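# Please find the sequence and the predicted model below.
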Amino acid sequence: MPFPRSISHEARAMLIRAVRADGVPLNTLHVLPDPADHPAWADLKTAADAGYAVAMEGIAGSLRATVETITVGAARVHVATPEGVFDARRAYIDLHGGALVFGGGGACRTGARMHADQHRVRCYGIDYRTPPEHPFPAALDDCMATYAHVLAHHAPADVVIGGRSAGGNLAVAMLLRARAEGLPMPAGLVLLSPQADLTESGDSFAVNRLVDVVLPGSLAATNLLYANGADLRDPLVSPLFGDLSGLPPTFLQSGTRDLFLSTTVRLHRALRRAGVAADLHVFEAMPHGGFGGGTPEDAELRGEVTAFVEGVWGRSGVKIQT
């Protein structure tokens, strides 16, 4: 599939680096184990998390926020605090990506620092438990425990929840469960290419197969490993199929080459039908998870997210506290 010249030079270079000379995405070389082979998954998760952490080291060197790790129930939570003056009343909850299996540890810790710097608030990065040791609903339990902890320290209107990919799944599922348990909704929700449909029923799972250089094929193996026998259409497993009424204003992002484009588009329409204020941003030729940072498109997306968060908090005239 030719790479368009309608995107920045930096973005096009990223797409070119992600494929072999014959155009096949390098990520197709990674074969996932059978869902029943738990030792193989444990080994893969250790290797993948180490790789994520190394990839984030370069970013970590430029961050200013400090971070401490606390335990909330069975969850580890990385609490990042911006350097200097910041808005102490407000909080951002970050749910990391990684196909509901990977992305914890050092990468999650660095992600919390990134969001603290970006939004100038305290960020709670949930290092939720993952399979094969801890399948559904362990991650969701960790998110719920952390949300209750955050609400004990911040008013609901001062909280925004954000999730990328698998984190987007957990962000929506957490709010469906929070609503059922009588907990208040946060001020806003940020969903970056959310993995909200583990049945993979949307059009782009066929159309963008091998077109998405980051996520070139199905995640059925990780989905089954995570669900551990639960119905993949259960709204707490695939929140696209839930009753979304009453959720807070939502920012959604995808790209024309994203394997999860259909899921994001369908979730946006479902939110709108449920009466939720929802904005959808689709970027030209962007694969799953963005272009990897350092491109004008990634900077534009970051600016859009920041503006959305500022807007739901109505920050104009708000006094910044230390």
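Yep, that arrived. Everything quoted here is computed from the prediction, not taken from an experiment.

# For the rest of this, base every contact and every neighbour count on C-alpha atoms.
OK.

# mind listing the helices for the stretch 1-150 of the chain?
9-17, 38-60, 106-119, 138-151 (DSSP state H, counting those that start in this stretch).

# list the buried ones in the longest one?
Taking 16 or more other CA atoms under 10 Å as the neighbour-count basis, helix 38-60 is seen to contain the buried residues 41-42, 44-45, 48-50, 52-53, 56, 60.

# take the one below as the second:
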Amino acid sequence: MSDRKHGVAIPARLVPFPASVSPEARASLARLVSEEGEPLNASYTMPLPEDHAGWMAVKAVADGQYATAVKGLAGTLRSSVETIQNGDVTIHVATPETMLKADFAYIDFHGGALVFGGGDACRAQARMQADQHGAVCYGVDYRMPPEHPYPAALDDAMAAYRHVLKSHVPSRIIVGGRSAGGNLAAAMLLRAKAEALPMPAGLILLSPQVDLTESGDSFQVNRTVDVVLPGSLMRNNLLYAGGADLSHPYLSPLFGDLTGLPPTFLQSGTRDLFLSNTVRMHRALRRDGVDAELHVFEGMPHGGFMGNTPEDRDLAEEIFRFVSRISGEASR
């Protein structure tokens, strides 16, 4: 029996930026590609999982990049923010300038490949969510590896959820996360269900990292085509897991029993490396009887077009509509 892999042989070719997206979106894609057609992010190589010193050096560089991005938001964020400590977890509580949804809470889990994106970036994101939804946002600044591998982040997620439940009824809570944050948002609800905690009113998963085994089709089909996330995050996944089974539902929520989870909003793009994560999670939720809606955007890479494009605004409006519907239903 041959060990040869069977599949589709694709000759070397240039994949053009789609004419079917806005000029702003095409410009966003172009900024992330060299003149030779190589995604700029493909030049970054993550350390081996056991190279903790190497990971700390990469985190320092990433923190500097996030700091620059946060400075660029100066003057655009209107909400106030207070940082609190609840046991081991840091929570940034952002209060909007204008409260549109009284007694409503949005729990936000930041992205960053399970390793990056905490601190000031998490704090700024909490303020952005508070501004967008007109509701109090709890940005969970969960612990991350290499200092704190699994289950530290999930423990922090649970502690944050229990904290929010003390001041908000479950029907007035929405949980959301982008990329790695989507992993934690979904895993937290699976564990909350196992621990007999009530479910929130809704769940938002934006290009969620819900399969750390990377078994989906788009991990091959969209490799390199996704200019934001051009390749595997397996080294990050193994570092995060700290030796635990990557297929366990608390690490890969896609493989869990999703029965009883709240109405869920899922988003991805046709060029997103995590497209398979998102569409498979949608089907799994539907099979388990969960009200789930899927939004796939044309030409969009992982995390969106990273700017003020019509597509990014369309996505923000869809999320606002979902939150408004859920909060309206909860208030009846």
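Received the coordinates, thanks. Keep in mind that what you see is a predicted model, and the values were worked out from it rather than measured.

# Let's have the helices of the stretch 1-150 of the first structure in CSV, adding distance to Asn27 of the first structure.
Conversion of the helices of the stretch 1-150 of the first structure to CSV gives the following (distance: least, CA to CA, whole Å):
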stretch, distance to Asn27 of the first structure
helix 9-17, 11
helix 38-60, 13
helix 106-119, 19
helix 138-151, 26
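
# Of those helices, which is nearest Ser316 of the first structure?
Comparing the helices of the stretch 1-150 of the first structure against Ser316 of the first structure with CA to CA, the closest turns out to be helix 106-119 (14.0 Å).

# what's the matching range in the second structure for the closest one?
Residues 120-133 of the second structure are where helix 106-119 of the first structure lands when matched by TM-score structural alignment.

# Then stretch 243-252 of the first structure?
The aligned range for stretch 243-252 of the first structure in the second structure is 257-266, by TM-score structural alignment.

# Just the residues contacting that stretch, thanks.
189-190, 199-207, 278, 282, 284-285, 288-295, 319, 322 (CA atoms under 8 Å, 6 or more residues apart in numbering).

# Check the gap between the residue mapped onto Leu29 of the first structure from the second structure and Met306 of the second structure for me.
Aligned by TM-score structural alignment, Leu29 of the first structure pairs with Ser43 of the second structure. From Ser43 of the second structure across to Met306 of the second structure, the span is 19 Å (CA to CA, to the nearest Å).

# Give me the more crowded residue out of those two.
Met306 (14 against 9; other CA atoms under 10 Å).

# how far away is the counterpart of that one in the first structure from Gly97 of the first structure?
Under the alignment (TM-score structural alignment), Met306 of the second structure pairs with Gly292 in the first structure. Per CA to CA, Gly292 of the first structure is found 13 Å from Gly97 of the first structure.

# Name the SS class of Gly289 of the second structure, please.
coil (DSSP: H, G, I helix; E, B strand; the rest coil).

# what about the nearest residue to it once chain neighbours are set aside, helix or strand, and which?
Distance criterion CA to CA, 6 or more residues apart in numbering; nearest residue to Gly289 of the second structure, sequence neighbours excluded, is Thr259 at 6.4 Å. Taking DSSP states H and E as the definition, one finds Thr259 of the second structure inside no helix or strand.

# and Thr259 of the second structure, how many residues sit next to it?
Look at Thr259 of the second structure: counted by other CA under 10 Å, it has 15 neighbours.

# measure it to Asp288 of the second structure for me?
Taking CA to CA, one finds Thr259 of the second structure at 5 Å from Asp288 of the second structure.

# which other residues reach stretch 87-103 of the second structure?
For stretch 87-103 of the second structure, using CA under 8 Å, 6+ apart, the contacting residues are 78-85, 122-123, 126-127, 130-131, 133-143, 156-157, 159-160, 168, 172, 327.
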